[in-house]
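1. sequence? don't have it. structure:
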C-alpha cells in the first residue's frame, strides 16, 4: 500500500457516494404507487423512475472506461459526486414528475462514474494481496445499498414524506465530497485518447436498447413491437460496436480483455449473480406482500438481518479471499446460494416468517462471498493496462444483467400467477406463491450453473 496515499479516507469518500447512489437505485421502488397518485401519472409512466435509472447506468458505464484514461481521478470523482448530489437535490425538491425523473437520471449518471472509478482506484492503491479485502468492502456497499433501500425507504414513508428519501442522503454526499477534495489523489495515468463518436453512438443504442427493451417488457408485453424492436436493435448495435472495437487501434472499450479465460469465467459468473440477485430483491418482497400478506415495512424488516450480517462479514470474506484464494471463498458461496434457492422453491402461503429470515441470511452470505471475490479475481486476471476496460466491461454487464433479470423474472412470475388464477379462480396469495416458486426454480438452475463454474476458478499467476 502506498504510504503517501491515505487509503481509508479515499475509500470512505468513494464508497459513501456509491452507497447513496445504489441505495437510490432501489429506495424509490417502494414509493412508486404513492408517487403515481401524487403526480397523477399512470403505472407505466411512474415505472420510468426505476427504468430511467437502469437505462442511464447501462448507457454511461461503457463510456467510463475511456473517460478514466482521459481525465484525472479527482476530475472523475468530483464530477460523479456533484452529479449524484445535484440529482438528489433536484429530485427532493421536484414539484413535477418530469423534474423528479430528471433528478433520477442525473443521480444515475453520477453513479455510472462512481462504480467503475471506485474499482479502478482500489486496483491502483492496493497491491494484489490486499485487493480482496478492499473489494470485499466495496461488495458490501454494492449489496447493502440496494438491499437496505426498500427497508429504509419504507421506514421514511411511514414517518415522513417521500422527499426525505432524497433529503436524508444529502449530508452523506456532502461528507463524501469534502473527504474526496481533501484526501483523493490522482492515481490513474492520464493519456491522450480521443473518444470515437461512432463507438459512443453504437454503445448507447446497443446497451440502451437492451436495457430499455427488457425494462418495459413487463408493462408492454414480450410480443410488443417496442420490446422486440428495442432488443433486436440493441443486439445489432452491440455486435457492430464489438466489431468496431476489435478493429480500432485505441478502442473505446478494449474487448481484448476477453482473451483471458479467467476474465470470461468471472464475467459469466457475475452476470448470473447479478441476474439472480437483483431479481430476487424484487420477487422476494412481492412474494411476502402478496402470498404471506404482510406490510411493506415488515417485509423490509424481515430482509434486514441478512443484509446487516452481510455488511458485518464482508471485510472478513475479503480477507479470506486474500489469504486462501478464490475457490476457497467463491465455491462455498455458490453452495449457500444453491441451498437458499432450493428452500425458496418450497415457499408457499403458510411459510413461517422465521424461515424466510433464516433463508435470506444464508442467501446474503452466499452472494456476499461470490460477488466481491468474483469481481476481484476477474480483474486480477488482466494486465494493468486493461483495468479500466475490464472494470467498464464487468460493470456494464452487471447493470444489463440486473435490468434483464428483473424484467424476465417479474414477467415470468406474473404470467405464472395469471395462469394459476385462470384455472383456480381468485386465490391471489396461492397464485403469488406459485409465481415466485416458478421463478425461484429458474434461479436455482442458474445458481447450480454458477456452482459448477466456480470449480474452474483459479488465482491468476501474476496480477
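-> Now that the structure is in, tell me what you want to look at. This structure is a prediction, so every number in the text was calculated from the model and none was measured.

2. use CA for all of it now, contacts and neighbours both
-> Noted.

3. what about residue 222, neighbour count?
-> 17 (other C-alpha atoms under 10 Å).

4. okay, now residue 426: neighbour count?
-> Residue 426: 11 neighbours (other C-alpha under 10 Å).

5. same thing with residue 73?
-> Number of residues near residue 73 (other C-alpha under 10 Å) recorded here: 23.

6. go on, residue 343?
-> 18.

7. surely it touches residue 357?
-> No - using C-alpha atoms under 8 Å, residue 343 is not in contact with residue 357; the gap is 11.8 Å.

8. residue 279 is in contact with residue 147, correct?
-> No - Residue 147 is beyond contact range of residue 279, at 11.6 Å (criterion: C-alpha under 8 Å).

9. neighbour count for the two, which is higher?
-> More neighbours surround residue 147 than the other of residue 147 and residue 279, with 27 against 23 (other C-alpha under 10 Å).

10. not counting its neighbours along the chain, what's nearest that one?
-> residue 307 (6.4 Å; C-alpha to C-alpha, 6 or more residues apart in numbering).

11. do the same with residue 252
-> Nearest to residue 252 is residue 66, by C-alpha to C-alpha, 6+ apart, at 5.5 Å.

12. in what helix or strand does the one you found lie?
-> Using DSSP states H and E, residue 66 sits in helix 48-70.

13. which strands or helices does the helix or strand just after that helix pack on?
-> Per DSSP H and E, the first helix or strand lying C-terminal to helix 48-70 is helix 73-92. Helices and strands touching helix 73-92, by 3 or more C-alpha pairs under 8 Å, 6 or more residues apart in numbering; DSSP states H and E, are helix 7-27, helix 97-125, helix 164-167, helix 170-183.

14. comparison target below:
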C-alpha cells in the first residue's frame, strides 16, 4: 500500500502576485518638460541673467508642465508618483530642508573656489587641495546615524542649521584680507552642518510614510536633490555676475586687477548673504521637526 504525500508538505511554495501597472506616457513627458524646463531655465540664468526671455520662457513652460503633471497624478488611476506622500507634514518638511540645504551646499561648492582663486590669488590646484578636507568631512560624519537613532532628528537638524547660518554669515563678510585657512575651517563647518541636516531630515520624512509609499517618497526627494543642485549653482552664479557688473559699472578703471578682485568678492558676499537668509529660513522650519513614526501625522 503506497502512501501519497501531498507535495505541499514537501515544498513550501511562495506565491508572488505580479501586478501590472500601466505606464502613463503623458505623465512622463510632462515631468520631463517640467523638470527639464526648470533646470534649463536656472542653468541659463547663470549666464544670461534671470530677466532673459529664454530663462523666463523656460521657467514658465517648466512650471506650467509641472502643474499639469500634478493635476494628472491626482486624477488618473495609476499615477507615476502617488502625491499622497505630501499628506505627511514631516515629509513635506524633509523636502523643504533638502531643497534649501542643497542650494546652500552647491552654492558654496561653486563660489569658494572662485573666491580663493580670484579673491585670494591662489592657483586652481591650491584652491582645490585646500577645500578637499571639507569635501571629505562627509565620510567622517557617519556617526550622524547613531545620534539620530538615540536623540531623534531635532538635535541634529536644528544644530546643523545654527552652524550653517554662522558659516554663511562668515562667508558673507569675506574680504581680500581673509585668511585662507580660516576659509577652510568655516567650509568644513558648513559641510558638517549639511551632514547633520540632510540625511536625518530625509530619513525622518520617509519614516512617516506607509511602506507602499517609500518608492514615491524616495523619488520625490531624489528629484529635489537634482533640481536643487542646478538651482543653487544657477542662483549663485547669477548673483555673482549681477553684483560684479554692478560694482565694475560704478568705477572708472574696471580693468584694474584689484578692482576685479573686489568685484568678485562683492559678488561672493551677496551670494552668501542670500544663502544666509535661506539658512535662517531653514532654521525656523527645523524648529517644527519631530521624530516621525510610519503613517503618523
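-> Structure received. Remember, predicted model here, so these are calculated numbers, not experimental data.

15. map the residue nearest to residue 147 of the first structure onto the second structure.
-> Residue correspondence to the second structure (TM-score structural alignment): residue 307 of the first structure is matched to residue 135.

16. to what extent is that match buried, counted in neighbours?
-> 15.

17. now swap in residue 462 of the first structure and tell me
-> Neighbours around residue 462 of the first structure, by other C-alpha under 10 Å: 9.

18. any idea how far it is from residue 397 of the first structure?
-> As for residue 462 of the first structure, its distance to residue 397 of the first structure is 25 Å (criterion: C-alpha to C-alpha, to the nearest Å).

19. likewise for residue 183 of the first structure?
-> Residue 183 of the first structure is 31 Å from residue 397 of the first structure, where distance means C-alpha to C-alpha.

20. nearest to residue 383 of the first structure, of the helices and strands packed on helix 73-92 of the first structure?
-> helix 97-125 (11.3 Å; C-alpha to C-alpha).

21. quick check: next helix or strand after that closest one?
-> helix 128-159.

22. so that next one aligns onto which residues of the second structure?
-> By TM-score structural alignment, helix 128-159 of the first structure lines up with nothing in the second structure.

23. tell me what that helix is packed against?
-> helix 7-27, helix 97-125, helix 164-167, helix 296-324, helix 353-380.

24. show me what the fourth one is packed against.
-> Using 3+ C-alpha pairs under 8 Å, 6+ apart as the contact criterion, the secondary-structure elements in contact with helix 296-324 of the first structure are helix 128-159, helix 261-290, helix 326-344, helix 353-380.

25. state the helix or strand in which the counterpart of residue 65 of the second structure in the first structure lies.
-> Alignment note: residue 65 of the second structure maps to residue 237 in the first structure; criterion TM-score structural alignment. Assessed by DSSP H and E, residue 237 of the first structure sits inside helix 225-247.

26. quick check: that helix compared with the second structure, mean distance?
-> If you overlay the two and look at helix 225-247 of the first structure, the average distance to its match in the second structure is 0.6 Å (mean C-alpha distance after the TM-score superposition for the first structure).

27. distance check, the closest residue in space to residue 248 of the second structure that isn't next to it in sequence against residue 243 of the second structure.
-> Excluding its sequence neighbours, the residue lying closest to residue 248 of the second structure (C-alpha to C-alpha, 6+ apart) is residue 254, at 5.3 Å. Remark: distance between residue 254 of the second structure and residue 243 of the second structure (C-alpha to C-alpha) = 13 Å.

28. same check on residue 138 of the second structure?
-> Counting by C-alpha to C-alpha, the gap from residue 138 of the second structure to residue 243 of the second structure is 32 Å.

29. name the residue in residue 183 and residue 397 of the first structure with the higher neighbour count.
-> Legend: neighbour count by other C-alpha under 10 Å for residue 183 of the first structure and residue 397, higher for residue 397 (23 against 17).

30. residue in the second structure paired with that one?
-> So, by TM-score structural alignment, residue 397 of the first structure is matched to residue 224.

31. list the contacts for that match?
-> 95, 98, 99 (C-alpha atoms under 8 Å, 6 or more residues apart in numbering).

32. my read is that the first one contacts residue 221, right?
-> Yes - counting by C-alpha under 8 Å, a contact exists between residue 95 of the second structure and residue 221, whose distance comes to 6.1 Å.

33. residue 99 of the second structure - how many residues pack around it?
-> Around residue 99 of the second structure there are 23 other residues, counting by other C-alpha under 10 Å.

34. ok, back up a step: turn the contacts of residue 224 of the second structure into JSON lines, columns for distance to residue 260 of the second structure.
-> Below are these laid out as JSON lines (distance: C-alpha to C-alpha, whole Å):
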{"residue": "95", "distance to residue 260 of the second structure": "38"}
{"residue": "98", "distance to residue 260 of the second structure": "34"}
{"residue": "99", "distance to residue 260 of the second structure": "32"}
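
35. tell me the one of the residues you listed nearest residue 144 of the second structure?
-> Once C-alpha to C-alpha is applied, the member of those that ends up nearest residue 144 of the second structure is residue 98, at 16.3 Å.

36. isn't the closest one up against residue 203?
-> No - using C-alpha under 8 Å, residue 98 of the second structure is not in contact with residue 203, being 11.0 Å away.

37. comparing the two, which shows the higher neighbour count?
-> Neighbour totals were compared for residue 98 of the second structure and residue 203, and residue 98 leads with 24 against 19 (other C-alpha under 10 Å).
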